[in-house]
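Novice: pasting the structure only:
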């Protein structure tokens, strides 16, 4: 939102330089979706603001450059932190998949152990083998999807860290 405001203000400043004035009027309109900034007042409740600037040429002061660098560093830090959180969340999802698969395998093994004492052990053995195959297939499919998502996130993170 701040970057949008900065862009809009720069637009207003540069467009008003043709008028040779040292101030720009802009309007803040509050809507259901949020705030909108415009050169023209909106039909609802618009608040008028005036931005005064120095017409010292196109030179950017060192203080302004430092401010932009600080904003860029803050945004970069936020993006890195959010990507790291997302990667951590995906790794947690993989751990939960492992637990779910292990639990299902233990249940099938218990079923097999219980059936080995009865007459239908071959039938139950085949059923357990099919179930284990289905459990593993589902696990590997879900893990493959999550691993791809983690790889994409790590590539994005690498772009910001390097």
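Specialist: Happy to help now that I have it. Computed from a predicted model, the values in this text were never measured in an experiment.
Novice: CA only for contacts and neighbour counts going forward, please
Specialist: Fine.
Novice: now the host helix or strand of residue 147: how far from the chain's centre is it?
Specialist: Using DSSP states H and E, residue 147 sits in helix 121-161. A distance of 23 Å separates the centroid of the chain from that of helix 121-161, by C-alpha atoms, centre = their mean, to the nearest Å.
Novice: you'd agree residue 119 is in a strand?
Specialist: No. Counting by DSSP: H, G, I helix; E, B strand; the rest coil, residue 119 is not part of a strand but coil.
Novice: Put this next to the first one:
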């Protein structure tokens, strides 16, 4: 038990010493009873091996992980903004198609009516509805156009 605890103490001392930054010489003393590491030379009965350590610590290449993470985060944000920009452009296209479809329906409605008096009444109604359609279209387009401009500014900042 005493030998084991002594060996553990010497081993832990040696490990702690290895992690120090100064150059140090250690001795490995081998006897019939076992191996002991020491900073002091061995007695005459033990075989002595000299272990030299240096303060040089080797490390891998210097990598700025924060910079890499920031770059990945920037790319992810940029791709999200570009996807949102594509989505808003698609919404504009859909709004334009819906407006054209509504205008076409109103024109078809006018063409089906034969009586002049009904035609004049329907023309006024169609004109009112087209104004409403155009007003809603312009409002929706302006909202989406503002979003697109904001997104383009953000994308320009990240590029």
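Specialist: Good, I have the coordinates. The shown structure was predicted, so the numbers you read here are calculated from the model rather than taken from an experiment.
Novice: can you map out the strands along structure 1?
Specialist: Along structure 1, the segments classed as strands by DSSP state E run 23-30, 35-38, 46-52.
Novice: Would you mark the buried spots in the first one?
Specialist: By neighbour count with 16 or more other C-alpha atoms under 10 Å, strand 23-30 of structure 1 contains the buried residues 23, 24, 25, 26, 27, 28, 29.
Novice: Would you check the span in structure 2 matched by it?
Specialist: Mapped onto structure 2 using TM-score structural alignment, strand 23-30 of structure 1 spans no residues at all.
Novice: Output the contacting helices and strands for that strand.
Specialist: Applying 3 or more C-alpha pairs under 8 Å, 6 or more residues apart in numbering; DSSP states H and E, we find strand 23-30 of structure 1 packed against helix 2-16, strand 35-38, strand 46-52.
Novice: For the shortest one, buried residues please.
Specialist: Applying a neighbour-count criterion of 16+ other C-alpha under 10 Å, the buried positions in strand 35-38 of structure 1 are 37, 38.
Novice: What of the first one?
Specialist: Taking 16+ other C-alpha under 10 Å as the neighbour-count basis, helix 2-16 of structure 1 is seen to contain the buried residues 8, 9, 12, 13.
Novice: need the longest helix for structure 2.
Specialist: Counting by DSSP state H, the longest helix found in structure 2 is helix 65-111.
Novice: what do we get in structure 1 for residue 124 of structure 2?
Specialist: Match for residue 124 of structure 2 (TM-score structural alignment): residue 126.
Novice: how many neighbours does its match have?
Specialist: Residues near residue 126 of structure 1, counting by other C-alpha atoms under 10 Å, number 12.
Novice: Would you mind measuring from it to residue 136 of structure 1?
Specialist: Remark: distance between residue 126 of structure 1 and residue 136 of structure 1 (C-alpha to C-alpha, to the nearest Å) = 15 Å.
Novice: got it, and residue 143 of structure 1?
Specialist: To residue 136 of structure 1, residue 143 of structure 1 is 10 Å away according to C-alpha to C-alpha.
Novice: Looking at the two, which is more packed in?
Specialist: Taking neighbours as other C-alpha under 10 Å, residue 143 of structure 1 and residue 136 compare with residue 143 leading, 19 against 16.
Novice: Quick one: map the more buried one onto structure 2.
Specialist: Match for residue 143 of structure 1 (TM-score structural alignment): residue 141.
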